[in-house]
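A.B. asks: predicted model, plus sequence, below.
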Amino acid sequence: MESSAELPMVVSVDDHVIEPAHLFETWLPAKYRDRGPKALRAGIGQLEYIGGKYRISMDPDGPPTDWWIYEDLQFPYKRNIAAVGFDRDEMTLEGITRDEMRRGCWDPKARLEDMENNHVEASLCFPTFPRFCGQTFAEARDKEVALACVRAYNDWMVDEWCGDSGGRLIPLCLIPLWDVELAVAEIQRNAARGVRAVCFSEIPTYLGLPSIHTGYWDPFFAACEATGTVVCMHIGSSSQMPAASPDAPPAVQATLSFNNAMASMTDFLFSGVLVRFPRLKLAYSEGQMGWIPYALERADDVWREHRAWGGVRDLIPEPPSTYYYRQIYACFFRDKHGVASLDTVGVDNVTFETDYPHVDSTWPETKAVALDHVKGLPADVVYKIMRGNAIRMLELDLDRHLKSH
């Protein structure tokens, strides 16, 4: 088939939203507002990076910054997470206010305009203040308020952020990570109003939660399978990024960030979860895909040669790659090695992202970046990886007329 000179409009499965200052004041029930998150503008102190973690404090004499204050947590927004519109050397860890950000970071109408100018039709956005799977609320002491915050965030996400977008902003919701039965209830509540995506931790044990091997999460996975809800796991959703030396610069973590996705995927392939829930869908966000061919080769070799002593002889009846191709989606934005390995990564397993508004974002050059990656590929493959697979994964009401894809 002829390669496509034109690029279909992108469906991005990994972008981010900066929460508006009114979110909890508007959406949290009145009886919880005194104990819920509060938006504040205050000076920021010097940021320290020690042992792979950031330490930051308020400073009345520091640059103005927008914060969230919640229990003992002081959470500032930094330039690297609202980087679009800045020069590359200005995308730092300094504090930032919403006034300094590009408006599309936190305003849905402005976001749609930025998508329109970036060849993006639809976008799935991960949270910022709640962190990538709601760790902020899972770590809170008052779980009654935390549960109300999870629900308030989800209500805002569905009704305000996505509500007037005509389906172009795709809802991605949180669960109360600390209680699997409450998580099931929240999956069902959101699925009833059309939500088909939920945040989850790539490695729950790093958050002090049970592992996927224990069976604890099976009711959650069952609810996701039954409702067609995709389990979306962003790099860093375990509150820990891979590092080498404890005093290595953040660039080491940024380079190794795919390691968590690789570890998580291997965990799932050997867990039995995908055997027990054959229609469950997993999506790895911002993990890229060039590493997947060898990870699958190695997993299948281990299954073939080492399954008896490896503890999976009776747990995993087929080669692990079987479950990957059936149930797992990768995503990329800059990964030419991965594109060159599409036959092994799987043309039906690949999705695309723009990572707006983070430092890595391809905005506003997404079309040029994508075309550079897919040149020479057949048009039907380009369609799949730019939008078709995402539409199928998330059950989006787009392109219903294209029966052949």
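C.D. replies: Structure's in. What do you need?
A.B. asks: all contacts plus neighbour counts: C-alpha atoms, from now on.
C.D. replies: Fine.
A.B. asks: OK, contacts around the residue nearest in space to the middle of the chain?
C.D. replies: With distances taken as Cα atoms, centre = their mean, residue 234 lies nearest the centre of the chain, 3.6 Å away. Listed by Cα atoms under 8 Å, 6 or more residues apart in numbering, the contact set of residue 234 reads 132, 133, 199, 200, 201, 202, 261, 284, 285, 286, 287.
A.B. asks: can you redo these as CSV with secondary structure, neighbour count and distance to residue 392?
C.D. replies: CSV is the format used below for the contacts of residue 234 (DSSP: H, G, I helix; E, B strand; the rest coil; neighbours: other Cα atoms under 10 Å; distance: Cα to Cα, whole Å):
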residue, secondary structure, neighbour count, distance to residue 392
132, coil, 25, 23
133, coil, 28, 23
199, strand, 23, 18
200, coil, 24, 20
201, coil, 24, 23
202, coil, 30, 22
261, helix, 27, 22
284, strand, 27, 15
285, strand, 27, 16
286, coil, 26, 19
287, coil, 24, 20
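A.B. asks: below is structure B, check it against A:
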Amino acid sequence: MVATLEKPTAHELLPGIRVVDADTHVSEWYDLWTSRAPARFRDRVPQVRDVGGRWDWVIDGQTLNREGASSAIRKDGSKTLGMDFRDLQLADVHPGAYDLKSRLAFMDREGIAAQIAYPNLLGFGGQKSMLLDAELRNLSMTIFNDAMAEMQADSGNRIYPMTMVPWWDVDLAVKEAERCAAMGLRGINMNSDPHVHGLPHLGDPHWYPLWEACSSLGLPVNFHIGASDESMTWFGAGLWPGHPDEVKLAYGSLMLFVGNMRVLANILLTRVLERFPALKIVSVESGAGWVPFFLEALEYQMREAAFEYRDSPKDIFRRQIYICSWFERDNIVHTARKIGIDNLMFETDFPHPTCLYPDSFHYMESAIEAMTVEERGKIFGGNAQRLYNLDLSQVPF
């Protein structure tokens, strides 16, 4: 059994700070959909079946091929490296990946007050929903959001799943954002490239009703890396041929960060954030070190292209865009001060393959020591509490 208490916890390294982990994932339990679906849909909603002698996720008869438990943390506390995590089932992994009571116990041991949570099965941006017909995909997403709202409430408002919106229909997306906000959910999780499916790009007026709703409801719009068919591949586009899987995985994981650079460039160049100055955007699991270069390069190239702007990308970023970082420690303090201390949030990515586990906060100890008390408070909790409107006063540490 791997002991996580041998190293300092967040509570010990960050005394007085209610730490918020700004990117974690929920491993969907096997009856999440079947236990809630109407009888006529029960055989079609996402579920686990025996496929060729192993349990696998099936959606409307289509096998998703070794999706497993979407966790790299084993039941004994050890961490699986490489692609072997795809063979793990729920019975093999840390129960905190899918079981609420175990998750809260894990958070208590780590000294984490709250977590922002994202999905797995339907895609980080809901892109796998397109495997289903419109009626079934709408139902599947509604069921998922209902289950996540229950999880948030049952956690005592310590786990905050982000709403999955039916982005294939902007009117339905607005209604679902409103419905889930009424249930207490605190943000939406958005597909970054709906134009791949024949819809307008996200800067088009087609999406203005959704941006208006999110602005008025105070719902941040979260873009997780790999949140579309265009951007999601474990092995990445452009990889030279002939590499073994471990090289492909390292390359693909790196290139996912670049995918969110592309998303933010398009958002800033479409000027949609100038039109909606109250709209908040979050780049999730993308890291932060590239942001100072990105903003300087974008402003320079816009000038050279004679592309005038009312508000500079740097100003818009500080006003409306947030970045999540986890493994960066060598230069993260400099990066945070460069992009804005108010715009950076800490994450662990639990329980995914590249997550900071075990000893997440011990890993960050040198960076924590280099921060001021104010910087620690904002990066490790305050920024997320403000952005997602979290009240953690009842958390007992």
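C.D. replies: Great, that's in hand. Owing to the predicted nature of the structure, the values given are computational and were not obtained by experimental measurement.
A.B. asks: returning to what we had before: to which residue of structure 2 is the residue nearest to the centre of structure 1 aligned?
C.D. replies: Under the alignment (TM-score structural alignment), residue 234 of structure 1 pairs with residue 224 in structure 2.
A.B. asks: before we move on, what about residue 154 of structure 1?
C.D. replies: Per TM-score structural alignment, residue 154 of structure 1 is aligned with residue 145.
A.B. asks: which helices and strands sit right next to the helix or strand encompassing its match?
C.D. replies: Assigned by DSSP states H and E, residue 145 of structure 2 belongs to helix 134-154. Contact here means 3 or more Cα pairs under 8 Å, 6 or more residues apart in numbering; DSSP states H and E; on that basis helix 134-154 of structure 2 packs against strand 159-161, strand 163-164, helix 170-182.
A.B. asks: so which of those is the most surrounded?
C.D. replies: Among those, the stretch with the highest mean neighbour count (mean count of other Cα atoms under 10 Å) is strand 163-164, at a mean of 29.
A.B. asks: check the mean deviation of it from structure 1.
C.D. replies: Following the fit onto structure 1, the mean deviation recorded for strand 163-164 of structure 2 is 0.9 Å by mean Cα distance after the TM-score superposition for structure 1.
A.B. asks: now the strands for structure 1?
C.D. replies: Along structure 1, counting by DSSP state E, strands occupy 10-16, 38-43, 48-50, 53-55, 64-70, 73-76, 120-126, 169-170, 197-199, 230-234, 282-285, 328-332, 350-352.
A.B. asks: which one of the ones you listed lies nearest to residue 301 of structure 1?
C.D. replies: Residue 301 of structure 1 lies closest, by Cα to Cα, to one member of the strands of structure 1: strand 328-332, at 19.2 Å.
A.B. asks: so that closest one matches what in structure 2?
C.D. replies: Counting by TM-score structural alignment, strand 328-332 of structure 1 pairs with residues 321-325 of structure 2.
A.B. asks: same list, the helices and strands packed on helix 134-154 of structure 2, but as CSV with distance to residue 115 of structure 2 please.
C.D. replies: Output for those, formatted as CSV (distance: least, Cα to Cα, whole Å):
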stretch, distance to residue 115 of structure 2
strand 159-161, 5
strand 163-164, 14
helix 170-182, 17
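A.B. asks: out of those, the one nearest residue 243 of structure 2 is which?
C.D. replies: Between these, strand 163-164 lies closest to residue 243 of structure 2; by Cα to Cα that is 35.2 Å.
A.B. asks: now that closest one: which residue numbers in structure 1?
C.D. replies: Under TM-score structural alignment, the match for strand 163-164 of structure 2 in structure 1 covers residues 173-174.
A.B. asks: hmm, who's touching the matching stretch?
C.D. replies: Stretch 173-174 of structure 1 is contacted from outside by 133-134, 150-151, 153-154, 157, 190, 195, 197-200, using Cα under 8 Å, 6+ apart.
A.B. asks: skip the chain neighbours and tell me the closest residue to the aligned partner of residue 373 of structure 1 in structure 2.
C.D. replies: Residue pairing (TM-score structural alignment): residue 373 of structure 1 is matched to residue 367 of structure 2. Excluding its sequence neighbours, the residue lying closest to residue 367 of structure 2 (Cα to Cα, 6 or more residues apart in numbering) is residue 329, at 5.4 Å.
A.B. asks: with residue 213 of structure 1 instead?
C.D. replies: Of all residues not flanking residue 213 of structure 1 in the chain, residue 271 sits nearest, at 5.4 Å (Cα to Cα, 6+ apart).
A.B. asks: so the match of residue 373 of structure 1 touches residue 336, yeah?
C.D. replies: No. Here residue 367 of structure 2 lies out of contact with residue 336, judged by Cα atoms under 8 Å, at a distance of 11.0 Å.
A.B. asks: same drill for those two, tell me which one is more crowded.
C.D. replies: residue 336 (22 against 17; other Cα atoms under 10 Å).
A.B. asks: corresponding residue for that one in structure 1?
C.D. replies: That one, residue 336 of structure 2, aligns with residue 342 by TM-score structural alignment.
A.B. asks: I'd like to know how far its match sits from residue 4 of structure 1.
C.D. replies: Note on residue 342 of structure 1: its distance to residue 4 of structure 1, by Cα to Cα, to the nearest Å, is 16 Å.
A.B. asks: the residue nearest to residue 213 of structure 1 against residue 211, yeah?
C.D. replies: No. Applying Cα under 8 Å, one finds residue 271 of structure 1 not in contact with residue 211, separated by 9.6 Å.
A.B. asks: compare the two (neighbour count), which wins?
C.D. replies: Per other Cα under 10 Å, whichever of residue 271 of structure 1 and residue 211 has more neighbours is residue 271, with 20 against 16.
A.B. asks: counterpart of residue 189 of structure 1 in structure 2?
C.D. replies: Superposed on structure 2 with TM-score structural alignment, residue 189 of structure 1 falls opposite residue 179.
A.B. asks: for residue 81 of structure 2, see how far away residue 183 of structure 2 is.
C.D. replies: Relative to residue 81 of structure 2, and taking Cα to Cα, residue 183 of structure 2 is found at 37 Å.
A.B. asks: these two - which one has more neighbours?
C.D. replies: Neighbour count, other Cα under 10 Å: between residue 183 of structure 2 and residue 81, residue 183 has more, with 16 against 12.
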